[in-house]
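Trainee: A predicted structure for the sequence below; I have some questions about it.
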Amino acid sequence: MAATQPSYWSDLHPELLGLVLGRLPSLADRVRLRAVCQTWRYNARLQLLPPPLPWLALLDGTFLSIPGGEIHRMPIPDDARYHGSIDNWLLLMQNDGSFSLVNPFSKTMLQLPKLATIWHQLRNADTGNPFFYKLVTPSSLDLSPDSLVAALIMDKHSNITLSICQPPVPNNTLRKYDDEHACDVVFFNGKLYAFISRKLFLVEIAGNHKCKPKISSMRCVIDTIKLSDIAQRSRSSTENYCFELRYYLVESGGRLLLVVRQVGVPFPLPEHSLGEHKRRTIWFNVFEADLTANSCHKWRRVSSLAGQALFVGTYSKSLPATECGSAQEDCIYFTCDYAWEYPDPDPLRDSVF
């Protein structure tokens, strides 16, 4: 009898490798599989797979993986600071004020304009340095030099600037707002929407990817949402709280949702206590934007997420709960996006059902 030839992992048929990858929704697990050997890394690129589950960006620059709950820290250059992410892309700011989007897995880099410089040129006043940057794109999975990018910039005094650009070309046609309320932006059905001053705006973008795009107008499509419509009594009856409202736009299963969250901190604070660690979500409400042409545009309160799980924070995401391992249907996982100076050891402490 001929001697039995030993088998090697690298000999695994690509079809079988694809079946294994299809059962690994975690991005970290897919990266580990590709690292086994060069053959697996090459064959993995040939597989047609659904997008992996996202990592949740936390304030300290780490990422929480779904569904395993592992904390990951991605290496960044010494001359850069982390300012957020879009799916697999990190938003970095270099010491010279330039911004870039970096894919830490493929090492691809897209150069962005100097957003802070544009901010100061537009303001023409010393309003303080921006501390919050949020980038959104129509499709974050296929970013390229022709991609359209919307940047929301804000300082600690809630001065807001909305910018449209294409990497690396800046567009100096910007719109600025001074707002006492939190705000958010999102692409929905290929259109850019902004929630500012409790109003929903449709941001009209002129031009296309071959011409420099610019904001041509901002049209209010849903008028001011009333505090009486969103408020409800605090669940706490034993403590006095100071409150702030936070608003998040989320595309979820073909719907544009507005999540209203009330964050409270006990008042007065105990001596020597860290107020950021005392904050917590007191209550929340969820509304759907009714944008049908035959109706008066309005917010409609919803009581079900249609089987979705919402991960709400600086960068919000909606996913079918069945794809998220231990995630619960119709559950909101609030990340702690308010403890800038003292990141919380439990980033999902505000998860609610």
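Mentor: Received it, and whenever you're ready, just let me know what you need.

Trainee: can we go C-alpha only for contacts and neighbour counts from here?
Mentor: Noted.

Trainee: now the strands: where do they sit in the stretch 151-300 of the chain?
Mentor: Shown for the stretch 151-300 of the chain, the strands assigned by DSSP state E, counting those that start in this stretch span residues 159-165, 175-178, 184-188, 191-196, 199-206, 214-222, 241-252, 255-266, 280-290, 298-301.

Trainee: this is the comparison structure:
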Amino acid sequence: MARSRRARREWSDGLPPELLGVVLLHLPCLADRVCFAAVCPAWRSAARGLAPPRQLPWLLLPSPDATSFFTPQSGATRRLYLPGSVRGTRFCGSHNGGWVAAAADAWGGYAAVNLLSGARVPLPNRIRVVHPFKIRGTSPCEHPMLLRMVTFSAAPTSADCLAAAHISSACNIAFWRPGMDAHWLAYRHQTGVIEDIIYRKSEVKQGFHVLTNTEDLLVYAASSDQNAPLEMTCVRYRFEKRVDYNHNQSGFSVSRYLVESRGKLLMVLREYSVGRGVGRCTWVFRIFEMVLEILPHVQGTKASWVELRDLHGRALFLGRGCSMAFEVSQFTGLQEGVIYYLDDTSFDISLVLSSGGKFSSSDMGVYAMAMRKIRLIRGEARRFPHEFTSECSPPVWLLH
């Protein structure tokens, strides 16, 4: 046994550094490089000498006992050892740097947790509702809330972080920033049905962009500095209705996502059917780009959604509050016009409230814009998991 260990050590130490560098260039996935560096000091030194490659999102497959993650760059699924505070929790949001939003139970135990470092930032369990027309002598009221999805403007440990939550409560959207330990701030704005929320700096306004089921856009921005109580303002952009805009025109149900790419805002339409006994099934994706025209004579804007026929050198990863676009030229093995998507077209509140229920994800996969088909991609995008069932949480993207 000692002889075999010595032989392996002599073999690994004897490889020239330039050959180790060639091997590393064929390992674009960070998880693979970690395994490479664990072989011996020489390999660890070679790995340390190269800048870490940019990472695509990892697909997190939660489980109370054995959480795993899938890496599109390597096509492999591996175990991930989670901090004890989030094992068995429901994940409901992601942010760059390994952050996720977690819910320990239906009505509380909310926190932002970094799965890579173990850092944890508690989030409030209640909302404080502010009426748009405050009556003198009245005070804001507080309510419990059920957290559906959270998106952050920056790392939750950052002093300038803001968070927006899509909730089920007296309101449907609430806001938080560090220091607000008792509650989220919620307004009774008539926003319609919320489809998606992202934070971006647009050509007109910086803030949380909220897409509704009527394909209109609301932008919420903080109107106070960090030393004053949080207040939010809201601007609404009404869009010219598309010629083919109709909820039931295609016979499919529709779900919508927001994605920022190349300084533009994209709306992704996901059309799916719901059959008896077979669950949801996605059939097609359509991409639209926001066009905003400034009207100086009337001091206003004119907004419209213009359809794109392809992604022009990009790939998309779709997820509520955390969708991202990537340039395929910057990643090895990433295919142009590919869309990775999760089973998140609807939110099953009964499943969240029940105990012992199972989150089933049978409608997630890979879509090719050029072929207008699901999963008919070379290697099926390296065997992306198509079905998953968990007792604690649906899959989410782990962003780097």
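Mentor: Arrived safely, thanks for sending. Everything quoted here is computed from the prediction, not taken from an experiment.

Trainee: still on that earlier bit, can I get the strands of the stretch 151-300 of structure 1 in CSV with distance to Gly325 of structure 1 and mean neighbour count?
Mentor: Below are the strands of the stretch 151-300 of structure 1 laid out as CSV (distance: least, Cα to Cα, whole Å; neighbours: other Cα atoms under 10 Å):
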stretch, distance to Gly325 of structure 1, mean neighbour count
strand 159-165, 36, 22
strand 175-178, 41, 14
strand 184-188, 26, 21
strand 191-196, 31, 20
strand 199-206, 33, 18
strand 214-222, 36, 16
strand 241-252, 18, 19
strand 255-266, 23, 20
strand 280-290, 23, 19
strand 298-301, 28, 17
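
Trainee: I'd like those strands laid out as CSV, including distance to Leu24 of structure 1.
Mentor: Output for the strands of the stretch 151-300 of structure 1, formatted as CSV (distance: least, Cα to Cα, whole Å):
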stretch, distance to Leu24 of structure 1
strand 159-165, 35
strand 175-178, 43
strand 184-188, 28
strand 191-196, 32
strand 199-206, 38
strand 214-222, 40
strand 241-252, 23
strand 255-266, 27
strand 280-290, 31
strand 298-301, 35
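
Trainee: Cys336 of structure 1 is nearest to which of these?
Mentor: In terms of Cα to Cα, the element of the strands of the stretch 151-300 of structure 1 nearest to Cys336 of structure 1 is strand 280-290, at 8.6 Å.

Trainee: for that closest one, packing partners?
Mentor: Applying 3 or more Cα pairs under 8 Å, 6 or more residues apart in numbering; DSSP states H and E, we find strand 280-290 of structure 1 packed against strand 255-266, strand 298-301.

Trainee: out of the strands of the stretch 151-300 of structure 1, nearest to Phe63 of structure 1?
Mentor: Comparing the strands of the stretch 151-300 of structure 1 under Cα to Cα, the one sitting nearest is strand 241-252, at 19.5 Å.

Trainee: surely Glu336 of structure 2 meets Asp310?
Mentor: No: contact criterion Cα atoms under 8 Å: Glu336 of structure 2 and Asp310 do not qualify, at 9.1 Å.

Trainee: who has more neighbours out of those two?
Mentor: Glu336 (20 against 16; other Cα atoms under 10 Å).

Trainee: that one in helix, strand or coil?
Mentor: Three-state assignment for Glu336 of structure 2 (DSSP: H, G, I helix; E, B strand; the rest coil): coil.

Trainee: counterpart of it over in structure 1?
Mentor: Aligned by TM-score structural alignment, Glu336 of structure 2 pairs with Glu329 of structure 1.

Trainee: picking up where we left off before, so which of the strands of the stretch 151-300 of structure 1 is nearest Leu92 of structure 1?
Mentor: strand 159-165 (16.2 Å).

Trainee: ok, residues contacting the closest one?
Mentor: Residues outside strand 159-165 of structure 1 that contact it (Cα atoms under 8 Å, 6 or more residues apart in numbering): 113, 119, 148-154, 170-179, 212-215.

Trainee: cool, and stretch 338-347 of structure 1?
Mentor: Leu58, Leu59, Asp60, Glu276, His277, Thr335, Cys336.

Trainee: again, but for stretch 239-255 of structure 2
Mentor: 195, 215-217, 269-274, 302-305, 345.

Trainee: could you pull out the strands for the stretch 301-400 of structure 2?
Mentor: 314-317, 324-327, 338-341, 359-361, 365-368, 373-374, 388-390, 396-398.

Trainee: highest mean neighbour count out of those strands?
Mentor: Mean neighbours per residue, mean count of other Cα atoms under 10 Å, is largest over the strands of the stretch 301-400 of structure 2 for strand 396-398, with a mean of 27.

Trainee: who are the packing partners of it?
Mentor: Checking 3+ Cα pairs under 8 Å, 6+ apart, strand 396-398 of structure 2 ends up next to strand 58-61, strand 90-95.

Trainee: show me what Ile160 of structure 1 lines up with in structure 2.
Mentor: In structure 2, Ile160 of structure 1 lands on Asn172 (TM-score structural alignment).

Trainee: ok, its match to Val150 of structure 2 distance?
Mentor: Counting by Cα to Cα, to the nearest Å, the gap from Asn172 of structure 2 to Val150 of structure 2 is 12 Å.

Trainee: list the residues that contact both of these two?
Mentor: Joint contacts of Asn172 of structure 2 and Val150 (Cα under 8 Å, 6+ apart) are His166.
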